[in-house]
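Peer 1: here are the coordinates; sequence isn't available:
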């Protein structure tokens, strides 16, 4: 935490670099704000600073209605760090306390409840129960403002156990009752109107949520990355939209992420991603929102990334050419890990064929709440014992006929000829063996691919799997585990990109090891810039 004087000067100057790193509470008004709030600067003696919004709420302050601190992206520090406190905050943010309780969260982190509480209070000033209450209030406000759901359903979807608890907690957090907030929303332009849907838990149409981020955001690069890996039915990528099926803790759903509002010409305070959610169980709204944020890396701090990478003579021009480049994440860690692993052995088109076959043969054929088909990627248990002989024959047949298997929404211009026409070959066989090995490790709980897992432990488990290259492990750490500093100097795409960049006469050869130390702790973003700027070598995909 910054010292008082530095924090006060940053707040008084509305310095956007500190937005999200701390919160300002004013004792005379009982309100807490973001440091960039446009309200009048309070006197020093009336100010208190908190590291996270939940700590300000637990101290009796309510959220400012002007700067809306509860909808701002979380502090990037907690996404960079991989220690106990950071993992606990990520777990609680996705609703783990409501799912498994504080005892379950502590057990997942391999510590006692007392030690977890002590560490959180020492680091952020508040314990796990207060953090969970803050999350419930945030979700409840989102649902009240974004839907016409009955307030009873809102309460239980947000994680409250009773209406009285819901009303008391909401009034303490926002200074008004849930009913008052809904009435105020209906009187504003664009507010939710109309009658609530019939029946408990019913969802009349999608939930429409707006997710804030720190601009800029390179939407085109993000969608291009997902378009190259889209699996038919599971994921569809358009010009400015990404639509995919979701496997959630209590059911399934579908999400549509609209990046139309991510434009450089818009005011920074109004740039947002519009998300439409169709959920079979409304209690999964927290998990769904968290996965959408992770998918697009919306909690990233592009200014901090550019400050480090932009100063590098090699990466500086790339950073300035593509500001706001993000590291694409995953909505299903196992699904993306399988795709990245198959790309180790096969050209992109063949890897897509293999993963598409797995979905068609072993995926869960579900019907999405919006009425459309929503096949989910196979579970680890389904693939651990799967007979992949059919995958070998079918992908070989497609390769022989030159058929692309990336589906109707694929970017066919980037597809490359198969490297092994007419026969399965060692690449496809090795990929299938690798998939089964990875699935067995996850199904047997020897490996977890959740974003809030211990990154070092997960990387060590991946390195112990036979046939998995170190650079593939780092790619999984980057895109699946959310490590912003994942890097392997031996990755073919990185080496090829470095060698392809323009070089001044007389400069020494490009060596990844010689440059990477300058890119910490943002080496994942450095890899994205390198591989997005230079066409990948045959058989490899960027990012």
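Peer 2: Thanks, I have it. All values derive from a computational prediction rather than experimental measurement.
Peer 1: use CA for all of it now, contacts and neighbours both
Peer 2: Noted.
Peer 1: with adjacent residues omitted, what lies nearest to the most centrally placed residue in the chain?
Peer 2: The structure's the chain has its C-alpha centroid closest to residue 294; by CA atoms, centre = their mean the separation is 0.3 Å. Setting aside the residues directly before and after it, residue 294 is nearest to residue 329 in space (CA to CA, 6 or more residues apart in numbering), at 5.4 Å.
Peer 1: the one you found: what's it in contact with?
Peer 2: 294, 295, 296, 297, 478, 479, 480, 482 (CA atoms under 8 Å, 6 or more residues apart in numbering).
Peer 1: run a quick neighbour tally on residue 430.
Peer 2: By the criterion of other CA atoms under 10 Å, residue 430 has 17 neighbours.
Peer 1: before we move on, what about the one 5 residues further on?
Peer 2: Taking other CA under 10 Å as the neighbour definition, residue 435 ends up with a count of 23.
Peer 1: state the helix or strand in which it lies.
Peer 2: Residue 435 belongs to helix 425-443 when assigned by DSSP states H and E.
Peer 1: okay, now the one to match up with it:
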């Protein structure tokens, strides 16, 4: 077994495989020597004999060992394995490298390479290769190759997009290289992976995305519903498949793509069903990655609950709500400084109504885009003041928008955490609370902790202390590296005592 999953012995993996335990989906893959196929733990095929099973921590390891992905359980649907550490420097660096390779937004205008990866991490090419191979058992480029192939496999199976477009979306420079990679690794032509019933182009593109249970869908949608801004988003909790819809703007390669997404939960299958407008087809991998971040689909509840359950026994299914647009969350975080969630929602609604760009969609509830960074960077104090935004927050909003528009500030999952927080706090009107909140939701940092949050102080019972922020920070040391999840649990009232709160400032 790969050292990355040393806590799961091979016999434990086989037990999870026999019981089709969805809690371990994406945590390991099983290569079956008698068939040459590798599967997810939840695969519905007949359980192979123990002596025919080899277990791998990552799909890339299974493919490097010569196994091909199962066409039934489809390994590309599995949640990613997100592992965090706060001690082993090599371990941390290797996982930072993997995180960059997993994030298409990190390479929107260039193709990744070991040299560029090393430069981003501030180390040598040789060091990146060495620590990556030690940690994952494959080279960075082998890891990336598997990610590209599995992305392509999903798009081939679930959409009717032309194969040439899928090749380019998946990171291949030409159709010839794409076809050659498929034949070499999967012994199949891409057309052989087409499935019947894929939604035709023009009617929206449907994709299924897996997650590990437990998942508190009601809590996630409840969080979003309290903050919803009409015209750019809606939340539906009434149907058999609860979910959300919203408008989206994504810039890639100097081009702006605008459209809509719908996301609904199929809880019986532990899947999120995503429907994407055809106008976003060129940036579909980015949309998928952002949706995974928005709904925290790659969280590992087992690891998180091991660290937090004793302190927050009622929150085992809670996830950290993310964002489709980190810039938007940053602006809304500023709007929420020192006021209630309801008041912040009112200000955001006024901003959308006054400055949001109109968009045409098939959905009557979705008619605008959130104001772009370029628009808010040029907004006058009078225009923002008329919305009820005080001067200090006007300056902060314009500062964030200007930094994003000038590409001095990146607010997505592959951004450098410490450098981004430092940059945010250098902007006028951005303190530690706002920077930590942005890190939690936009940067997807699992260890963010807004120690100065008043609602958090109340939940932790430290509001009466001389220095409640310091007391909260001290208490949080036991929850590293999952403090973002501890914050969500505290806000939700998941503590052993009834002193919880649903507000977050």
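Peer 2: Received the coordinates, thanks. If you're wondering where the values come from, they're calculated on a predicted model, not measured in any experiment.
Peer 1: hang on, the earlier thing: as CSV, the contacts of residue 329 of structure 1 with secondary structure would be great.
Peer 2: Putting the contacts of residue 329 of structure 1 into CSV (DSSP: H, G, I helix; E, B strand; the rest coil) gives the following:
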residue, secondary structure
294, helix
295, helix
296, helix
297, coil
478, helix
479, helix
480, coil
482, coil
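Peer 1: widest-spaced pair of those residues?
Peer 2: By the measure CA to CA, 296 and 478 form the most distant pair in these, at 12.9 Å.
Peer 1: identify the contacts common to these two.
Peer 2: 327, 329.
Peer 1: make sure residue 141 of structure 1 is indeed in a helix.
Peer 2: Yes. When three-state DSSP is applied, residue 141 of structure 1 is found to be in a helix.
Peer 1: could you find the closest non-adjacent residue to it?
Peer 2: Spatially, and ignoring its direct neighbours in sequence, residue 141 of structure 1 is nearest to residue 178 (7.9 Å; CA to CA, 6+ apart).
Peer 1: do residue 33 of structure 2 as well
Peer 2: Nearest residue to residue 33 of structure 2, sequence neighbours excluded (CA to CA, 6+ apart): residue 52, at 5.2 Å.
Peer 1: in which helix or strand does the equivalent of residue 182 of structure 2 over in structure 1 reside?
Peer 2: Under the alignment (TM-score structural alignment), residue 182 of structure 2 maps onto residue 170 of structure 1. Here residue 170 of structure 1, judged by DSSP H and E, is contained in helix 163-174.
Peer 1: before we move on, back to that, let me see the contact set for the residue nearest to residue 33 of structure 2.
Peer 2: Residue 52 of structure 2 makes contacts with 32, 33, 34, as judged by CA under 8 Å, 6+ apart.
Peer 1: doesn't residue 264 of structure 2 fall inside a strand?
Peer 2: Yes. Using three-state DSSP, the assignment for residue 264 of structure 2 is a strand.
Peer 1: which position in structure 1 aligns with it?
Peer 2: By TM-score structural alignment, residue 264 of structure 2 lines up with residue 258.
Peer 1: now the helices for the stretch 201-350 of structure 2?
Peer 2: Secondary structure of the stretch 201-350 of structure 2 (DSSP state H, counting those that start in this stretch): helices at 217-225, 284-294, 301-308, 326-335, 341-355.
Peer 1: using a markdown table, lay out those together with distance to residue 3 of structure 2.
Peer 2: Formatted as a markdown table, the helices of the stretch 201-350 of structure 2 follow (distance: least, CA to CA, whole Å):
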| stretch | distance to residue 3 of structure 2 |
| --- | --- |
| helix 217-225 | 32 |
| helix 284-294 | 26 |
| helix 301-308 | 16 |
| helix 326-335 | 33 |
| helix 341-355 | 43 |
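Peer 1: quick revisit: the residue nearest to the centre of structure 1 contacts residue 330, doesn't it?
Peer 2: Yes. Here residue 294 of structure 1 reaches residue 330: they are 6.5 Å apart, a contact under CA atoms under 8 Å.
Peer 1: so what's the counterpart of residue 211 of structure 2 in structure 1 up against?
Peer 2: Aligned counterpart of residue 211 of structure 2 in structure 1: residue 213 (TM-score structural alignment). Residue 213 of structure 1 sits next to 72, 73, 271, 272, 273, 298, 299, 300 when contact means CA under 8 Å, 6+ apart.
Peer 1: next one: residue 61 of structure 2
Peer 2: Counting by CA under 8 Å, 6+ apart, residue 61 of structure 2 makes contact with 136, 137, 138, 143.
Peer 1: quick check, the third one in a strand?
Peer 2: Spelled out, it's residue 138 of structure 2. No. Using three-state DSSP, the assignment for residue 138 of structure 2 is coil, not a strand.
Peer 1: rewinding a little: out of the contacts of residue 61 of structure 2, which is nearest to residue 96 of structure 2?
Peer 2: Nearest to residue 96 of structure 2, judged by CA to CA, of the contacts of residue 61 of structure 2 is residue 136 at 12.4 Å.
Peer 1: now whichever residue in structure 1 pairs up with residue 386 of structure 2: how far from residue 335 of structure 1?
Peer 2: In structure 1, the residue paired with residue 386 of structure 2 is residue 393, using TM-score structural alignment. The gap separating residue 393 of structure 1 from residue 335 of structure 1 is 22 Å, by CA to CA, to the nearest Å.
Peer 1: who has more neighbours out of these two?
Peer 2: The neighbour comparison of residue 393 of structure 1 against residue 335 (other CA under 10 Å) goes to residue 335, with 19 against 15.
Peer 1: and the more buried one? What does it align with in structure 2?
Peer 2: Match for residue 335 of structure 1 (TM-score structural alignment): residue 328.
Peer 1: does that match touch residue 376 like I think?
Peer 2: No. Using CA under 8 Å, residue 328 of structure 2 is not in contact with residue 376; the gap is 10.8 Å.
Peer 1: quick one on the thing from earlier: possible to save the contacts of residue 213 of structure 1 as a markdown table with neighbour count?
Peer 2: Shown next, in a markdown table, are the contacts of residue 213 of structure 1 (neighbours: other CA atoms under 10 Å):
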| residue | neighbour count |
| --- | --- |
| 72 | 17 |
| 73 | 18 |
| 271 | 23 |
| 272 | 23 |
| 273 | 23 |
| 298 | 26 |
| 299 | 20 |
| 300 | 27 |
